[in-house]
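Enquirer: Sequence isn't available, so here's the structure alone:
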């Protein structure tokens, strides 16, 4: 069984990942501001289903694939690092905007909102990196079934992600309205975001496969 200290450590890593800006956060903020909290919540449910799919895939084969074919692991790792650096550049390049500046999105029905949330998450490299490269590092064969450990860790990540993203949906419009009109703060936010993403990319690049 996963130890309490390991669970806390993984929860903190999950918190750091979900708080770093990416497609999920940008989509939820834009959707919540444009179409309301209910639309943001429905989109969030789709995103949560994406997490569940990743958990199941990781528990039943992706980890084994990376052990058997190290090249695939390295390819995913470097793709994730490049993706994070791309996000960092896009946050500070000339003409860049803050994630708190509303983006115009079309009004969609609930079913499409759910599917869009699902696809946004499934096509998010950051989530793939979390499950297939970080999650296995918190598993210990000496502490019982890896399948159960993977499930516990996965549910921990889902819980952390759901709470954080739900808060984002609830406060998106208020935060955007309060801070979105302050140019100095938005500039600081963009550079801070770029710094965090660059550090995550560097950590991923120098991380050793276990």
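Expert: Cool, the structure landed. Quantities reported herein were computed from a predicted structural model and do not represent experimental measurements.
Enquirer: Could you use CA atoms for every contact and neighbour count after this?
Expert: Fine.
Enquirer: Now do residue 82 against residue 89, distance only.
Expert: Per CA to CA, to the nearest Å, residue 82 is found 10 Å from residue 89.
Enquirer: So which elements touch the lengthiest helix in the chain?
Expert: Assignment by DSSP state H gives helix 146-179 as the longest helix of the chain. Applying 3 or more CA pairs under 8 Å, 6 or more residues apart in numbering; DSSP states H and E, we find helix 146-179 packed against helix 4-19, helix 23-35, helix 37-57.
Enquirer: So for residue 96, which of those helices sits nearest?
Expert: Among the helices and strands packed on helix 146-179, the nearest to residue 96 by CA to CA is helix 23-35 (13.7 Å).
Enquirer: and the angle for the helix or strand harbouring residue 194 with helix 146-179?
Expert: Remark: residue 194 resides in helix 183-205, with elements defined by DSSP states H and E. Using axes from the mean of the first three to the mean of the last three CA atoms, to 10 degrees, one finds that helix 183-205 and helix 146-179 are set 160 degrees apart in direction.
Enquirer: now the helices and strands packed on helix 146-179 as CSV including distance to residue 164?
Expert: Below are those laid out as CSV (distance: least, CA to CA, whole Å):
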stretch, distance to residue 164
helix 4-19, 7
helix 23-35, 10
helix 37-57, 11
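Enquirer: right, and the ones you listed - which one's nearest residue 137?
Expert: Closest approach to residue 137 among those is made by helix 4-19 (9.6 Å; CA to CA).
Enquirer: Can you point out the buried residues in that closest one?
Expert: Neighbour counts over helix 4-19 (16 or more other CA atoms under 10 Å) mark 7, 10, 11, 13, 14, 15, 17, 18 as buried.
Enquirer: ditto for stretch 43-59
Expert: Neighbour counts over stretch 43-59 (16+ other CA under 10 Å) mark 43-51, 54-55, 58-59 as buried.
Enquirer: And the furthest pair within the residues you listed?
Expert: Using CA to CA, the buried residues of stretch 43-59 span at most 25.0 Å, a distance reached by 43 and 59.
Enquirer: For residue 115, grab the count of nearby residues.
Expert: Using other CA atoms under 10 Å, residue 115 has 18 neighbouring residues.
Enquirer: Second structure follows, compare the two:
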């Protein structure tokens, strides 16, 4: 059931900086407000497979299958490291630089955000742990209640990520005026994504 306790719990989870937040901030700083909104939308849509897995019970299978869990996990690790490397070279999706006409289309910005969450096996297990305590206890309504809670969580995710991204986009003009600041941010994004990849690699089912 959608209660104040659930909304507060979900808000705390969504606000906490994670891979999706960092990616959305990077898009706001590197590409502007429009890209930040597409990034937020992609990250939000990336939640849907994990939510469906939790509702259908697939998350429990993922949790008990070490091989399947590790396949998804290390695919996610490789993807985060690839994005970190692109930031180091200042040529990848996270690169903060002036527009030069070679930027990827917005659908790719959203697609990368989607992949960030799809390739995180912990997300489906997270929903399996987060949602059940807020159910009414009626087995016949469990599916619709989990879907409703998940939809609210996704809506909050998009709203909070969009705020993060729009806030970052507001500083883009100032950032582009300083080559030192751009270089520092590129290295910072690379370091953060490499650290997130390392943390994901250490996760266990």
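Expert: On my side now, so go ahead. Owing to the predicted nature of the structure, the values given are computational and were not obtained by experimental measurement.
Enquirer: Once they're superposed, tell me the TM-score.
Expert: For these two chains in superposition, a TM-score of 0.65 is obtained (TM-score structural alignment, normalised by the length of the second structure); 194 aligned residues with a CA RMSD of 4.2 Å.
Enquirer: And for the helix holding residue 194 of the first structure, what's in contact with it?
Expert: Here helix 183-205 of the first structure makes contact (CA atoms under 8 Å, 6 or more residues apart in numbering) with 20-21, 77-78, 80-82, 84-85, 87-89, 91-92, 97-98, 179-180.
Enquirer: mind listing what residue 50 of the second structure touches?
Expert: Counting by CA under 8 Å, 6+ apart, residue 50 of the second structure touches 59, 118, 121, 123, 124, 125, 127.
Enquirer: ok, now residue 20 of the second structure?
Expert: Counted by CA under 8 Å, 6+ apart, residue 20 of the second structure has contacts 40, 43, 113, 116, 117, 161.
Enquirer: Save the residues you listed as a markdown table, and put in distance to residue 69 of the second structure too.
Expert: Converted to a markdown table, those look like this (distance: CA to CA, whole Å):
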| residue | distance to residue 69 of the second structure |
| --- | --- |
| 40 | 26 |
| 43 | 20 |
| 113 | 20 |
| 116 | 15 |
| 117 | 14 |
| 161 | 27 |
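Enquirer: Tell me which of the residues you listed you also see in the first structure.
Expert: Retained in the first structure by both residues aligned by TM-score structural alignment, their matches' CA atoms under 8 Å are the following of these: residue 161.
Enquirer: Going by distance to residue 205 of the second structure, which of the contacts of residue 20 of the second structure wins?
Expert: Nearest member of the contacts of residue 20 of the second structure to residue 205 of the second structure, counting by CA to CA, is residue 117, at 16.3 Å.
Enquirer: Give the buried residues for the longest helix of the first structure.
Expert: 146, 149-154, 156-162, 165-166, 168-173, 176.
Enquirer: Kindly report the same for stretch 20-30 of the first structure.
Expert: By neighbour count on 16+ other CA under 10 Å, the buried set for stretch 20-30 of the first structure is 20, 21, 22, 23, 24, 25, 26, 27, 28, 29, 30.
Enquirer: my guess is the third one meets residue 87, correct?
Expert: It stands for residue 22 of the first structure. Yes: counting by CA atoms under 8 Å, residue 22 of the first structure does reach residue 87; the two are 7.5 Å apart.
Enquirer: Select only the buried ones of the contacts of helix 183-205 of the first structure in ChimeraX?
Expert: Here is the ChimeraX command that selects the buried residues among the contacts of helix 183-205 of the first structure (16+ other CA under 10 Å):
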select :20,21,77,80,81,82,84,85,87,88,89,91,92,97,98,180
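Enquirer: Out of the contacts of helix 183-205 of the first structure, which sit inside helices?
Expert: Per DSSP H, helices hold the following members of the contacts of helix 183-205 of the first structure: 77-78, 80-82, 84-85, 87-89, 91-92, 179.
Enquirer: now, which of those sits nearest residue 67 of the first structure?
Expert: Distances from residue 67 of the first structure to these, taken by CA to CA, are shortest for residue 77, at 13.5 Å.
Enquirer: Translate the closest one into the numbering of the second structure.
Expert: Aligned by TM-score structural alignment, residue 77 of the first structure pairs with residue 73 of the second structure.
Enquirer: so its match touches residue 120, yeah?
Expert: Yes: checked against CA under 8 Å, the pair residue 73 of the second structure and residue 120 is within contact range at 6.2 Å.
Enquirer: Tell me the counterpart of residue 204 of the second structure in the first structure.
Expert: Under the alignment by TM-score structural alignment, residue 204 of the second structure pairs with residue 208 in the first structure.
Enquirer: what's the burial count for that match?
Expert: Using other CA under 10 Å, residue 208 of the first structure has 9 other residues around it.
Enquirer: do the same with residue 86 of the first structure
Expert: For residue 86 of the first structure, the number of neighbouring residues by other CA under 10 Å comes to 15.
Enquirer: which one in the second structure is aligned with it?
Expert: Alignment note: residue 86 of the first structure maps to residue 82 in the second structure; criterion TM-score structural alignment.
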